[in-house]
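Novice: model the following, please.
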Amino acid sequence: MLDKAKKYSWIMSAISKLKWSTKKEVITHFLISKKKYIPKKKTNADVDNILKCALCPNMCRFDCPVLRVEKSETSSPSGKARIAYLVEMNRLNFSDDVIDLMYKCASCDACKEWCPFDFSLGELLIGVRKDIVEKGLVPSSLTIFKEKLEENHTIYEEGITSLGLEAKRGDVLYFAGCTTLNKRKEVANANIKILEKAGINFTTLSNEWCCGAPLSILGFGSDFKKFAEHNIKAIRESGCKTMICGCPECVHTFKELYPRIGLKLNVEILHTSQFLLRLVEEGKIKMKHLKEEYVYHDPCVLSRKLNICEEPRELLKNIPELKLKEAQFDRKETRCCGMGEMLGVTNPKISLEMAKNRVSGLREACNSIVTACPTCELAFKNVNKKLRVLDLSELILETMEE
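Specialist: Now for the predicted structure:
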């Protein structure tokens, strides 16, 4: 109730100085008129909130990375919300162009930072995508993607779902994630070596399935639940008390998305940056001098959805002589790498241009980049293979004392 009061405080402030009779008239008219703007038929989409987004002054458009590439008002957050509202009200058909637009979002939540209602357009669009799924209008490329994911249990064609370690019970479970296993194996190796050197009783899953986030993002709700149920069973059987993961999307899925569908893990869930900082504070990790400069890139999910901005920086500050630079847009005002929320699959050209924009901004501060998300690292490498991009764990391992 308190959260709702905060969201609507600006509206209440606007009418607070009116006479009581006028206030009553305004509120009564709103409640009666509101019914005209909500569909009679039940939908998966949150039409009430989509409408509010569509009618907003649209300040968020100045920070939308998709709009910055597309340069079309239709691609702005409120532009997408207006189209979404019209199709949910059956005033516009789900044409191919409209369906394509509903996937042109990285769900980076840059818009949310500006939003007076505290909306995430990315989350609102998931409901619309669920309706697209139910109507059988999903683009064939995404249907094929889903089928391969269900078959291979990972989003990548390499099909790697294991680190090749002996399955055992342990206090700490290291969950690598699809991108780390298939595209950034060196990051997984770095984390394993750090845990071994620190003397941590850890384990991994012998057959690690995708966390399921891509299925949720694309609107395949029932399929997402199957992956969630499998993962919860596997994680419980590991006997862990704490689960760590270097992929912010996985952490967000385990902590936030699973409980939303009635599934909850009764274990501590941490991003690797949080766990490694804990090891430093406990004296289990000590680092040697490193006379280098790095700019830190805040991953969108880590900073805006998980509110983890300072832990990676504190970890880096524990490396003697390392000079940490800051980008112009950092922390919760970070800029998206371009591959968030499956945009690299649904709109690869937009994704690449967004990555170029972010790399350009980061290199204004420093040529060497360190971040805490394998997907961001992959996006930046797609811009320039020679670009020096390290994961936080790789840098920590490099500087660890023997």
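Novice: all contacts plus neighbour counts: C-alpha atoms, from now on.
Specialist: Fine.
Novice: and the strands in the stretch 251-400 of the chain, which stretches?
Specialist: Counting by DSSP state E, counting those that start in this stretch, the segments of the stretch 251-400 of the chain that form strands are 268-271, 293-297, 323-326, 368-371, 388-391.
Novice: mind checking which of those is nearest Met102?
Specialist: Closest of the strands of the stretch 251-400 of the chain to Met102 is strand 293-297, at 27.3 Å (criterion: CA to CA).
Novice: so Ala355 touches Lys381, yeah?
Specialist: No: under the criterion of CA atoms under 8 Å, Ala355 is not in contact with Lys381, lying 9.2 Å apart.
Novice: between those two, which has more neighbouring residues?
Specialist: The neighbour comparison of Ala355 against Lys381 (other CA atoms under 10 Å) goes to Ala355, with 25 against 16.
Novice: if I pick that one, what's in contact with it?
Specialist: 336-339, 379-380, 383 (CA atoms under 8 Å, 6 or more residues apart in numbering).
Novice: tell me the two of those residues that are most distant?
Specialist: When the contacts of Ala355 are compared pair by pair using CA to CA, the farthest-apart members prove to be Cys336 and Val383, with a separation of 13.8 Å.
Novice: neighbour-wise, which of those two wins?
Specialist: Legend: neighbour count by other CA under 10 Å for Cys336 and Val383, higher for Cys336 (28 against 17).
Novice: do you know how far that one is from Lys233?
Specialist: Here Cys336 is placed at a distance of 33 Å from Lys233 (CA to CA, to the nearest Å).
Novice: let's see this one next, to set against the first:
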Amino acid sequence: VYARQMYNNAAIVKGLHLANNLINGCALCGQCEELCPENFSMAELCLSARQDMVERGVMPPSAHEFALEDMEAASGPECALSIRGGEGGWLFFPGCQLAASRGEQVEALYAWLRDALAGQGEFAPGLERGPVSLLLRCCGIPARWGGREELFARQAQELRQQWEGLGRPRIMAACSSCLSVLREVLPEARALSLWEVLDALPWPEGASGGADRGTLLTMQDPCTARHDTAWQDAVRSLARKAGMIPEEPPQGRDRTACCGYGGLVWCAQPELADAMAGHRAGGLPHAALSSCIMCRDRLTGSGKPGLHLLDLLPQLAPLAHGLEPEKGPGLSERRARRAALRRRLARVWLGQELAEPAAGRLDLVPGLLEELERRHILLEDVDGAVAAVEAEKAYFVDAESGHRLGAWRPRNVTFWVEYTEEDGRWLLHDAWCHRMRVPGSGGVQENGCCGEA
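Specialist: Next comes the predicted model:
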């Protein structure tokens, strides 16, 4: 039935494309294929439908544009960084979301890996010691999930150039989505999971700070590691070494369920993604142990106590997070944390002092930040909108409230801000956006209808 609806959606020339929500509401996680007795894959069907919509120019920009902008920012000059440890050896690829959520742990783990892998000779069959490089950036999978194959190919080419510039090291990845991409676009790098490397190294003395020994933790396998038994086994081994009791969930390993991050559902249909996170959290009997940072952040955001695997490593014990439900950072904070991690690592390992971001003049009324997060609006964008509106005096004043209102379009999105001035600072009362070109907004006069909506 779904396949027929999607075919009809593609065949329509005029009229409502009723299957757009179905197509963009798939996490592309592959669980359906595992559960279906005929192994029918809705993921393949939905991804091909997205690629077709992009190719024909009918994919609404509002569906994935914010996620694609975040991908570009994570790989851009403010957040991306490469540190060459030496010729060959290893490349630690933490992934852009781990860098955004657990930058301090990434920083400490990189320093520890450099020491642990120094020297020559094997530390496990097929695994040799050597210098450790680091690459902070996005792997490009949001472009693949969004059906934008040309953009994905460009990201892959950038990855290859940076990998070659680092001396063609073997890659260890902390993100299963990154690992799937790296194995596809850089097969020569013989990428494997960070957990396999850590499990093969001598276990350091000390206790983990995330939970008491003997704690029962239900495993949450990331959906992009669904068929990666080496990943799954290493995670369970590390949990046991830390003194935990890893429990298999009712649906785990090759039948694991997505947390709602996969396939850009979190961007296209946030309410559906939240429901997916809540459903997955409800299917885990005890506190969750995740080896994917987005699984951990989304499950705890649903009220499920849980840890990320880094919280169990003795070498990172002072930086461990506890079992109490703790929401991960918001969209604006994630962007800021990536940039802060880049500045710290550049100072420590490259001797570069990078400029700190300029302090803003913007304050928010209570509760507005949560609403901006829900609308996928970054603080830097509303700050830029107010600054642009004020510079051009392109606002009007609401007669009843006295609030100033104005619009700004820096790219294919129009931001609207409602604010007042108080003691030389701007107090933001509300903000919203349209991912379209609104004629006249931001001082740009255009003819015709809104277009690109």
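Novice: give me the TM-score for this pair.
Specialist: Laid over one another, the chains give 0.67 as their TM-score (TM-score structural alignment, normalised by the length of structure 1), with 300 aligned residues with a CA RMSD of 2.9 Å.
Novice: now the strands of the stretch 251-400 of structure 1 in TSV, with distance to Ile83 of structure 1 and mean neighbour count?
Specialist: Output for these, formatted as TSV (distance: least, CA to CA, whole Å; neighbours: other CA atoms under 10 Å):
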stretch	distance to Ile83 of structure 1	mean neighbour count
strand 268-271	36	20
strand 293-297	33	23
strand 323-326	37	16
strand 368-371	35	21
strand 388-391	38	19
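Novice: okay if I get the ones you listed as JSON lines plus distance to Met102 of structure 1?
Specialist: Output for these, formatted as JSON lines (distance: least, CA to CA, whole Å):
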{"stretch": "strand 268-271", "distance to Met102 of structure 1": "30"}
{"stretch": "strand 293-297", "distance to Met102 of structure 1": "27"}
{"stretch": "strand 323-326", "distance to Met102 of structure 1": "33"}
{"stretch": "strand 368-371", "distance to Met102 of structure 1": "29"}
{"stretch": "strand 388-391", "distance to Met102 of structure 1": "31"}
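Novice: what lines up with Asn191 of structure 1 in structure 2?
Specialist: Across the two structures, Asn191 of structure 1 finds its equivalent in Leu109 of structure 2, going by TM-score structural alignment.
Novice: for burial, what's the neighbour tally of its match?
Specialist: Burial of Leu109 of structure 2 is recorded as 17 neighbouring residues (other CA under 10 Å).
Novice: assign it to helix, strand or coil.
Specialist: Three-state secondary structure (criterion: DSSP: H, G, I helix; E, B strand; the rest coil) places Leu109 of structure 2 in helix.
Novice: that one contacts Leu316, correct?
Specialist: Yes: contact status for Leu109 of structure 2 versus Leu316: in contact at 7.1 Å, counting by CA under 8 Å.
Novice: near the closest residue to His17 of structure 2 other than its chain neighbours, how many other residues are there?
Specialist: What sits nearest to His17 of structure 2 in space, not counting adjacent residues and going by CA to CA, 6 or more residues apart in numbering, is Asn9, at 5.3 Å. Look at Asn9 of structure 2: counted by other CA under 10 Å, it has 19 neighbours.
Novice: show me what whichever helix or strand Asn9 of structure 2 is part of is packed against.
Specialist: Applying DSSP states H and E as the criterion places Asn9 of structure 2 in helix 2-11. In terms of contacts (3 or more CA pairs under 8 Å, 6 or more residues apart in numbering; DSSP states H and E), helix 2-11 of structure 2 is packed against helix 42-55.
Novice: whereabouts in structure 1 does the helix it packs on align?
Specialist: Alignment note (TM-score structural alignment): helix 42-55 of structure 2 is matched to residues 121-134 of structure 1.
Novice: could you measure from Leu159 of structure 2 over to Ala230 of structure 2?
Specialist: The span separating Leu159 of structure 2 from Ala230 of structure 2 equals 24 Å under the rule CA to CA.
Novice: more neighbours, those two?
Specialist: Ranked by neighbour count (other CA under 10 Å), Leu159 of structure 2 and Ala230 place Leu159 first, with 21 against 13.
Novice: ok so the more buried one is a helix residue?
Specialist: Yes: counting by three-state DSSP, Leu159 of structure 2 falls inside a helix.
Novice: residues touching the match of Asn191 of structure 1, list them.
Specialist: With contacts taken as CA under 8 Å, 6+ apart, Leu109 of structure 2 has the following neighbours: 315-316.
Novice: mind listing the strands for the stretch 1-150 of structure 1?
Specialist: The residue ranges that make up strands in the stretch 1-150 of structure 1, judged by DSSP E, counting those that start in this stretch, are empty, as it has none.
Novice: and the closest residue to Val138 of structure 1 other than its chain neighbours, how many neighbours?
Specialist: Once flanking residues are discounted, Val138 of structure 1 sits nearest to Ile132: 6.0 Å by CA to CA, 6+ apart. Residue neighbour count, defined by other CA under 10 Å, stands at 20 for Ile132 of structure 1.
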